[in-house]
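Q: This is a predicted model, with the sequence first.
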Amino acid sequence: MNPVVRVVWEEWADRDLPLPAYATPGAAGADVRANFPLADRDLGMVLAPMQRAIVPTGLRVAIPAGYEVQIRPRSGLALKHGISLPNTPGTIDSDYRGPLGVLLINLGTEPFAIAHGDRIAQLVVAPVVQAGFAAVDVLEDTARGAGGFGSTGRG
């Protein structure tokens, strides 16, 4: 059975906008939209190059225990305009109940306007495993060893 993420609207939110939704049957991410308070709906928001801002969605969520929601950039916004998330993927923990805002950054060269109702990111529901951590005296050797960034080939 698929997990169900329960969603509640903020009091000020525009309930005529759709809840997060999958654009196609095979989509991994559900599109989430900018949902500005009434006073900001006509203006939206403009992100200058290299500017970061939290874009409101008007939503709060309850994620089932054992899952997280990852917030990821939309590929079209990234390719065409340089719009991304500075902490991609962002994680929403199952015990968080605060407002759902999307932290966007404009990596492009031109200001980018975000209008009320624009699809701004995608939400991916994923299982989470909480591991135990144990202090040991020695780690076993591997073929890679201590090689770090770029140690397994070009890049």
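A: Right, received. Where do you want to start?
Q: contacts and neighbour counts: CA atoms only from here.
A: Noted.
Q: show me what contacts A34?
A: Applying Cα atoms under 8 Å, 6 or more residues apart in numbering to A34 gives the contacts 55-58, 114-120.
Q: Next: V125.
A: 29, 67-70.
Q: Tell me which of those residues fall in strands.
A: Under the assignment DSSP state E, these contribute 67-70 to strands.
Q: Quick check: T152 vs S75, distance?
A: 27 Å (Cα to Cα, to the nearest Å).
Q: In JSON lines, list the ones in strands among the contacts of V125 along with neighbour count.
A: Output for the ones in strands among the contacts of V125, formatted as JSON lines (neighbours: other Cα atoms under 10 Å):
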{"residue": "Y67", "neighbour count": "18"}
{"residue": "E68", "neighbour count": "23"}
{"residue": "V69", "neighbour count": "24"}
{"residue": "Q70", "neighbour count": "17"}
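Q: this is the comparison structure:
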Amino acid sequence: MTKQLQPSGGIRLFQVLFKRLPGNEDVQLPRKMSDLAAGFDLHAAVDEPVTLQPGERKLIPTGFAMAMPADLEAQIRPRSGLAYKHGITCLNSPGTIDADYRGEVKVLLINLGQQPFVIERGERIAQMLFQLVPVVELAEVNNLPETIRGAGGFGHTGV
């Protein structure tokens, strides 16, 4: 299934398996666009061009499914260029893909711009970053430890 590799230098390397879904042989699998990029660009696997009207949202397929180690999650985030130039962004951002999900990865896009935007097959639509998920144990208590801030929130710190 998935395995954890140990490269030189003590850096943990995680292997994520990708399965191209039938009919999407022409759609690029996720890939980094530069050596130091944090995210892997995702490409649209739409059967025909999809137009997003201003204010409209649609779920866009990517043409692949994946399997990753249990201590990872994948986060789907907007591409800055689409957001800046066209007002195209991701809802539920960052969207989380859990390690046990095996269905097609899809991206929920919204057009916050003022013009219709057409999504073509193969177009880069979002980016995917992988993050470690810590093991957390929740404990119910009767009292919480005190802090100087206390319950102050929503601008309480002066920001």
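A: Alright, I've got the coordinates. Since the structure is predicted, the reported quantities are computational estimates derived from the model, not experimental observations.
Q: What is the most widely separated pair among the contacts of V125 of structure 1?
A: G29 and Y67 (14.5 Å; Cα to Cα).
Q: neighbour count winner among T152 and S75 of structure 1?
A: S75 (14 against 9; other Cα atoms under 10 Å).
Q: Please pull up the equivalent of that one in structure 2.
A: The alignment partner of S75 of structure 1 in structure 2, by TM-score structural alignment, is S80.
Q: Same check on D141 of structure 1?
A: The alignment partner of D141 of structure 1 in structure 2, by TM-score structural alignment, is E146.
Q: quick one, what contacts its match?
A: Contacts of E146 of structure 2 by Cα under 8 Å, 6+ apart: none found.
Q: Give me the three-state assignment for it.
A: Following DSSP: H, G, I helix; E, B strand; the rest coil, we place E146 of structure 2 in the coil state.
Q: ditto for G108 of structure 1
A: Under three-state DSSP, G108 of structure 1 comes out as coil.
Q: Quick check: closest non-adjacent residue to the equivalent of it over in structure 2.
A: Aligned by TM-score structural alignment, G108 of structure 1 pairs with G113 of structure 2. Among residues not flanking G113 of structure 2 along the chain, G87 sits closest, at 4.2 Å (Cα to Cα, 6 or more residues apart in numbering).
Q: ok, now Q127 of structure 2?
A: D41 (4.3 Å).
Q: Where do the helices of structure 1 begin and end?
A: 75-81 (DSSP state H).
Q: That one: strands as residue ranges?
A: Along structure 1, the stretches classed as strands by DSSP E are 6-9, 21-22, 30-33, 45-47, 52-62, 67-72, 83-84, 90-92, 99-106, 112-114, 119-127.
Q: Can I get these in JSON lines including distance to R15 of structure 1?
A: Shown next, in JSON lines, are the strands of structure 1 (distance: least, Cα to Cα, whole Å):
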{"stretch": "strand 6-9", "distance to R15 of structure 1": "7"}
{"stretch": "strand 21-22", "distance to R15 of structure 1": "14"}
{"stretch": "strand 30-33", "distance to R15 of structure 1": "12"}
{"stretch": "strand 45-47", "distance to R15 of structure 1": "19"}
{"stretch": "strand 52-62", "distance to R15 of structure 1": "9"}
{"stretch": "strand 67-72", "distance to R15 of structure 1": "21"}
{"stretch": "strand 83-84", "distance to R15 of structure 1": "26"}
{"stretch": "strand 90-92", "distance to R15 of structure 1": "22"}
{"stretch": "strand 99-106", "distance to R15 of structure 1": "15"}
{"stretch": "strand 112-114", "distance to R15 of structure 1": "18"}
{"stretch": "strand 119-127", "distance to R15 of structure 1": "15"}
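Q: No further questions, thank you.
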